[in-house]
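A.B. asks: pasting the sequence and the predicted coordinates here, then a few questions.
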Amino acid sequence: MRFALSCIALALASPAWAAPAHVHGEARLEIAVDGNTLAIHLETPLDGLLGFERAPRSPAERQAVTAMRTTLEQPDRLFRIVPEAGCEAQAPQLESPIFEGSAGDGHLDLDADYRWQCARPSALRGIDTTLFAEFPRLKRIEVEFVGPAGQRSGRLTPARPRFAW
């Protein structure tokens, strides 16, 4: 219940997140620490991950979608969490029309939800991401954070892939 309230508070605290813009090369992360749970929501146009945002048209594009999904299904590969926190990743939830076979020729996005259960959440002071290394078309990530000490926001870039709180 507290996690749901934290997410609602995060959404209400930043009206711009109510209707995010579709900007190529940009992603958004919502990070919440609630009790023993660390949750991250990633939202981004597929262009920043694939170089296209429509149904794949060739075997190479279908392979790119498969490779992207495989990478996104590995939370510990994408987000570096201090071992002292004792966090164990749960299975991520990925959503995009490109995975469902309903992708057309429009501007497609991806939503991914990651969750960890942490034995010592008080050890969490920040997170590093390898999203820029894994997906070089990403140029910046806007971050919103809510946790026991309050709310913060920031921007990650390939040169600054760490968000601290």
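C.D. replies: Cool, the structure landed. Numbers count the residues shown, from 1 in each chain.
A.B. asks: every contact and neighbour count from this point should use C-alpha atoms.
C.D. replies: Noted.
A.B. asks: where does the residue nearest the centre of the chain fall, secondary structure wise?
C.D. replies: Central residue of the chain (C-alpha atoms, centre = their mean): L42, 2.3 Å from the mean position. Taking DSSP states H and E as the definition, one finds L42 inside strand 37-45.
A.B. asks: can you name the next helix or strand after that strand?
C.D. replies: Using DSSP H and E, the helix or strand that follows strand 37-45 in sequence is helix 47-50.
A.B. asks: next helix or strand past that following helix?
C.D. replies: From helix 47-50 onward toward the C-terminus, using DSSP H and E, the following helix or strand is helix 59-72.
A.B. asks: report all helices and strands that the strand holding L42 contacts.
C.D. replies: Contacts of strand 37-45 with other secondary structure elements, assessed using 3 or more C-alpha pairs under 8 Å, 6 or more residues apart in numbering; DSSP states H and E, are made with strand 26-34, strand 109-118.
A.B. asks: structure two is appended below for comparative analysis:
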Amino acid sequence: MKFYLILFYLLFISIICPLSHASDFTAHIHGEAELMIAIDKNVVEIELIAPAASILGFEHQATTEQEIKRVNEAKKLLKRQANIIQFSESTCESHHAEIDTGELLVNGHHHHEKNSHEHSHSISHFEIAVHMAMECQRGEALGAVSIKLFQHFAGLERIRLLWATSTEQGSVILTPQNSEISF
């Protein structure tokens, strides 16, 4: 399903967005994040990419105990689906959550959730990436979706949301005042 998200993302940018603005879409802008939602029957996958500053308030390797604690607390929050997204018409259960903090944690602090010997080259060192797969009771009839990230991360001002189902796709900019969409 991760392939489906990546394919959707690339196709959306290359076909829907004007070519002159495609590179702006993936720019690393503090206060912003990108969230992609792919829905295929009862399976929902989400991918979140955010500058560390948007989530943590800083964008350098965590060196103090307070910074290390902040990174670990953010990872713990991002592992729970209810802290990221809630659906009004369906109950979903997370089957897989992967949080990549890049090189934010060093000196013996484990920075990858799935394999400590693996090094991610897919994101820059000071971004946080979350991939989550969920099984939903009524995946194709999710109704309204509420994004909960703004409640947990004060540095987050805008989320660029891309979404796709088997029958439609779209995009929207979400803010703390407007954090719900309907499918």
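C.D. replies: Yep, that arrived. Given the structure is predicted, the values throughout are model-derived calculations rather than measurements.
A.B. asks: the second structure: which residue goes with A60 of the first structure?
C.D. replies: Aligning on TM-score structural alignment places A60 of the first structure opposite Q66 in the second structure.
A.B. asks: so what touches stretch 65-73 of the first structure?
C.D. replies: The contact list for stretch 65-73 of the first structure, computed with C-alpha atoms under 8 Å, 6 or more residues apart in numbering, reads 49-50, 56, 77-78, 91-92, 94, 98, 112, 134.
A.B. asks: how far is that stretch from where the chain is centred?
C.D. replies: Centroid separation between stretch 65-73 of the first structure and its chain, computed with C-alpha atoms, centre = their mean, to the nearest Å, is 13 Å.
A.B. asks: buried stuff in that stretch?
C.D. replies: Neighbour-count burial for stretch 65-73 of the first structure flags 65, 68, 72-73 (criterion: 16 or more other C-alpha atoms under 10 Å).
A.B. asks: just curious, which of those is nearest to A159 of the first structure?
C.D. replies: Taking C-alpha to C-alpha as the measure, A159 of the first structure lies nearest L72 of the buried residues of stretch 65-73 of the first structure, at 21.1 Å.
A.B. asks: corresponding residue for that closest one in the second structure?
C.D. replies: With TM-score structural alignment defining the correspondence, L72 of the first structure maps onto L78 in the second structure.
A.B. asks: picking up where we left off before, gap between the residue nearest to the centre of the first structure and A119 of the first structure?
C.D. replies: 23 Å (C-alpha to C-alpha, to the nearest Å).
A.B. asks: residue contacts, the residue mapped onto V33 of the first structure from the second structure?
C.D. replies: Using TM-score structural alignment to pair residues, one finds that V33 of the first structure aligns to I39 in the second structure. Taking C-alpha under 8 Å, 6+ apart as the criterion, I39 of the second structure is in contact with 45, 139-140, 163-166.
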